[in-house]
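Novice: I need the structure of the sequence given here:
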Amino acid sequence: MSAELKITLVRSAIGQSEKMKGRLLGMGLTKREKTVTLQDTPEIRGMIAKVAHLVRVEE
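Specialist: Model prediction:
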């Protein structure tokens, strides 16, 4: 079983670029304080790195 990450959107995507909004949507984060659980993959880690100032990650 691979590790999972718990990702919470802590800041709004308002005013962010369309690319950043797309990354958040790709992870299933649509509203502030929404939390999703995703598999720990290099693709997800890359998306998190690009929007790190908007999300909180728990392992």
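
Novice: make it CA atoms for all contacts and neighbour counts henceforth
Specialist: Noted.

Novice: Now do the helices in the protein.
Specialist: 18-26, 42-50 (DSSP state H).

Novice: I have a second one here; can you model it like the first so I can compare?
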Amino acid sequence: MAPTAKKTIKLKQIGSPIRRPEHQKKILIGLGLGKMNRVVERQDTAEVRGAVAKLPHMVAIID
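Specialist: Here you go, the predicted model:
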């Protein structure tokens, strides 16, 4: 069997975690973010999409 290519999305942190609830900071760390303007590439899964949906004011999908 040939390996199937997984779809990925690029996430960019656009908001600061300063003065945000602790659970929002933990979601950012779980996504691999934590510093402003950092960009990471993650697999396009329901779990990642759900985490991004919880932080629309701090994370943007750029690709």
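
Novice: For the helices of structure 1, give me TSV that also has mean neighbour count and distance to Leu9 of structure 1.
Specialist: Shown next, in TSV, are the helices of structure 1 (neighbours: other Cα atoms under 10 Å; distance: least, Cα to Cα, whole Å):
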stretch	mean neighbour count	distance to Leu9 of structure 1
helix 18-26	15	8
helix 42-50	13	11
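
Novice: quick one: which of those helices is nearest Met1 of structure 1?
Specialist: Among the helices of structure 1, helix 42-50 comes nearest to Met1 of structure 1, with 15.8 Å by Cα to Cα.

Novice: of all the helices of structure 1, which lies closest to Ala3 of structure 1?
Specialist: helix 42-50 (11.9 Å).
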